[in-house]
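>>> Predicted model and sequence follow; I will ask about them next.
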Amino acid sequence: MRALDDIVVLDLSRVLAGPWCTQNLADLGASVIKVEKPGAGDDTRGWGPPFLKDPETGAQADAAYYLAANRGKRSITVDMATPDGQKILRDLAAKADVVVENYKLGGLKKYGLDYASLSKINPRLIYCSITGFGQTGPYAPRAGYDFLIQGMGGLMSVTGEKDEFGGTPQKAGVALADIMTGLYSTIAILGALHQRDRSGAGQYIDMALLDVQVATLANQALYYLVSGNAPVRMGNGHAAVVPYQGFPVADGFVIIAVGNDGQFAKLVTELGHPDWATDPRFTSNGARVTNRAALIPLLEAETKRYTMAELIAALEKRGVPCGPINTVDRVFADPHVQARGLQKTVPHTQQGTVPSVASPLRLSASPVSYDHGPPLLGEHTDEVLREQLGLDAAQLAGLRDKGVI
């Protein structure tokens, strides 16, 4: 058994936030039906390089970006702009447990695929809409993109080097607003499924990238709300913990993350200055935060005497949290990452297998399985429409001739 193997998800989303949510549901065992436009499909199929290549023709195939968020799903192609396509999707929604979509505000109403329409034919339906700004408020009609949301939601204001070091606001190297919205959407859907078990009724879920980005400012948001002062960019430093940043070594940088005064004493003892642990400027975390400008250069002068391997080994022996700043290739070469099995290979109809990254969800009784890779465009159209709607070969051929599927 898998945790959600009795749940059917109709996935009308594309790009990242929605597909990330539905990939989580697929990892947990849900049957996810990914609906794509005939002949085009999810935009991310073309977001490369790098691309896969057709092993027979050498032609460009799906992009790595698409592979990252679509494991475990079945793809069908349906033109929802046609009446026949709309009927197919309504019939599928009538049998589904969950619909996930990320169209602009009201974008699906004209097709009869909005929550108000679908809930009438399936009162148990859980319908999750993902937009940039939500269903209400002055920005609701706007399109929302991760980069815009990272800026508008405050993340970029606290990411990047300090002003005095020539820094500018920076976005994260991963589309975090999209990813986090996908995760929160997954949580909301699981909560709604549990509620349905008790009430028998579905419900509507309004997810907004901006809401998620503001919520996940976390301590930085509360720093402002409590103090009235807007937090600023700290580079790799921490606003409230010192030392907690990257330090230069002979061959790169090492992160040192001192969480308490005992760890600080161990750090400075290793660096040859145990007296710093009793220096009134540095005896407590609060004092170290106040005197950050004095302490950090002292530490940097000592860490430069070590190589990365030497300093990490020495600090690990003393129980001081530390680690390298790895490039992505070094991440997958790390022995712990390998021991945890974070790099996976999943089946693929065209390629045989393709690389993937393991889900971090580790359930003892209903584990994630990796028996289905990302689908080809429309790979499962006939299979799903036969299975879910009982369409026969002649009906499928007719729909295909009309360009509906």
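On my side now, so go ahead. Numbers count the residues shown, from 1 in each chain.
>>> From now on I want contacts and neighbour counts done on CA atoms only, so please keep to that.
Fine.
>>> what ranges do the helices span in the stretch 51-200 of the chain?
Along the stretch 51-200 of the chain, counting by DSSP state H, counting those that start in this stretch, helices occupy 64-68, 83-95, 115-121, 146-152, 176-199.
>>> would you list those helices in JSON lines and tack on distance to residue 314 and mean neighbour count?
JSON lines is the format used below for these (distance: least, CA to CA, whole Å; neighbours: other CA atoms under 10 Å):
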{"stretch": "helix 64-68", "distance to residue 314": "37", "mean neighbour count": "20"}
{"stretch": "helix 83-95", "distance to residue 314": "59", "mean neighbour count": "18"}
{"stretch": "helix 115-121", "distance to residue 314": "59", "mean neighbour count": "17"}
{"stretch": "helix 146-152", "distance to residue 314": "38", "mean neighbour count": "20"}
{"stretch": "helix 176-199", "distance to residue 314": "34", "mean neighbour count": "19"}
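>>> this is the comparison structure:
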Amino acid sequence: MNDAVRLPLSGVLIADFGRVLAAPYATMLLADLGADVVKVEHPDSGDDTRAWGPPHAEGEATYFLSVNRNKRSFAADLGDGTSRRRALELVRRADVVFENFRPGTMAKYGLSYEQARAVNPGIVYCSVTGFGSGEGAALPGYDLLLQAVGGLMSVTGPEPGEPVKTGVAVVDVLTGLHAAIGVLAALRHRDATGEGQHVEVNLLSSLLSSMVNQAGGFTLAGAVPGIMGNRHPSIAPYEVYPAADRPMVIAVGNDRQFAALCHGLEAPELAADPRFATNTDRVAHVGELAGHLSRLLERRTAADWFEILTPLGVPCGPVNDLAEAFGLAERLGLAPRATITTDDRPMDLVANPIGLSRTPPRYDRRPPRLGEHTDEIAAWLDS
């Protein structure tokens, strides 16, 4: 990118005490947009995810690499007086602090929000917790646990009574996104007023908010949803079906699309069937509809149906693996990879999905090695 372009968060210094996923994901997104993120890690082991493998890329855990680009690593043992002094000085100079320790941990080191605000009244201080800082402060915030107690697994799985977690730690990711939004809002407020503030996000609240229509059905109508496999509680046909060679998805959202689907399947009689005439009818008779569609779709491959149905305006596609998904994004010109070439070897990471016409995300720094920037940061903090 053009070095003369000032990135949106240029000049913003983030003291990042976060570990594992939610906070590091948030700070990576902000680093991509220009923030200077100093990742504070224990000198012996660093971020837990440095040891989370396989898979590895040339000896480094890909889990860690996936959420820590564009950062500098500062090794500091907060139990040591010199490290604590430097950490507090970093907080004094920073615009933003991120931390995701259990509530009360940062206070033990003199780094709580109140202690940070005492030396830096304009600080934006983001705390990421599992269950908040009140009655749930002592509960461990692991993504799998949140998917269970937060209701996500109650609507995810092949059959009633068979709950399944998602294939990634989606609660952490969603919480990281909420944290980044909260910090940006607080920075905007500080720019206008000079006032810093405490931003608090937790995994449970983030999950409940992200369950959108399912959560809204409960709060508005008292409806408690259950596991429906790949079916949708309010739309049909909207699930996975067997094609001749592999599973595929049909995601029909209205009656017009359903008529087009029936035309493409050479079964116009389905669109005229009173059981399937409207979306409400189709939801009421979803099992019968699935039987008809499965028999029709098994006549051709998923790729064939994609070619036939897509031009008709029917949302559909095969169930891809990740290699196929990246291939699709590349064919569509979405540039899903971010290549960093500032080290001895190029490193392909997943691109930041935010497109900005004037100030696109940067990919300047590979994920740091543990303590890689300690000397330069320590010298700056001691000056």
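Sure thing, it's come through. From a predicted model like this one, the values you see are computed outputs, not experimental measurements.
>>> ok, back up a step: out of the helices of the stretch 51-200 of the first structure, which is closest to residue 160 of the first structure?
helix 146-152 (12.3 Å; CA to CA).
>>> And for that closest one, what's in contact with it?
Contact with helix 146-152 of the first structure is made by 132, 156-157, 171, 175-178, 209-210, 213, as judged by CA atoms under 8 Å, 6 or more residues apart in numbering.
>>> Quick check: the two most widely separated of those residues?
Using CA to CA, the pair of the contacts of helix 146-152 of the first structure lying farthest apart is 132 and 157, separated by 19.0 Å.
>>> ok, back up a step: adding distance to residue 287 of the first structure, write the helices of the stretch 51-200 of the first structure out as a markdown table.
Listed next are the helices of the stretch 51-200 of the first structure as a markdown table, based on distance: least, CA to CA, whole Å:
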| stretch | distance to residue 287 of the first structure |
| --- | --- |
| helix 64-68 | 44 |
| helix 83-95 | 59 |
| helix 115-121 | 55 |
| helix 146-152 | 32 |
| helix 176-199 | 33 |
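>>> and for stretch 193-201 of the second structure, what span of the first structure is it aligned with?
Matched against the first structure by TM-score structural alignment, stretch 193-201 of the second structure falls on residues 199-207.
>>> I'd like the distance from the matching stretch to the chain centre, please.
In this view, stretch 199-207 of the first structure has its centroid 23 Å away from the chain centroid, taken as CA atoms, centre = their mean, to the nearest Å.
>>> ok, residues contacting that stretch?
Contacts of stretch 199-207 of the first structure (CA under 8 Å, 6+ apart): 115, 119, 123-131, 134-135, 181, 185, 188-189, 192-193, 196.
>>> ok, now stretch 206-220 of the second structure?
Against stretch 206-220 of the second structure from outside (CA under 8 Å, 6+ apart): 146, 150-152, 171, 174-175, 178, 223-225.
>>> Check stretch 89-102 of the second structure too.
By CA under 8 Å, 6+ apart, the surrounding residues in contact with stretch 89-102 of the second structure are 12-19, 23, 27, 111, 116, 119-120, 122-129, 137-138, 140, 183, 381.
>>> Stretch 25-42 of the second structure now?
Applying CA under 8 Å, 6+ apart, the external contacts of stretch 25-42 of the second structure come out as 7-18, 47, 67-78, 98, 173, 176-177, 179-180, 352, 359-363, 370-371.
>>> List buried members of those by neighbour count.
The neighbour-count criterion (16 or more other CA atoms under 10 Å) marks 7-9, 12-18, 47, 67-78, 98, 173, 176-177, 179-180, 352, 359-363, 370-371 among those as buried.
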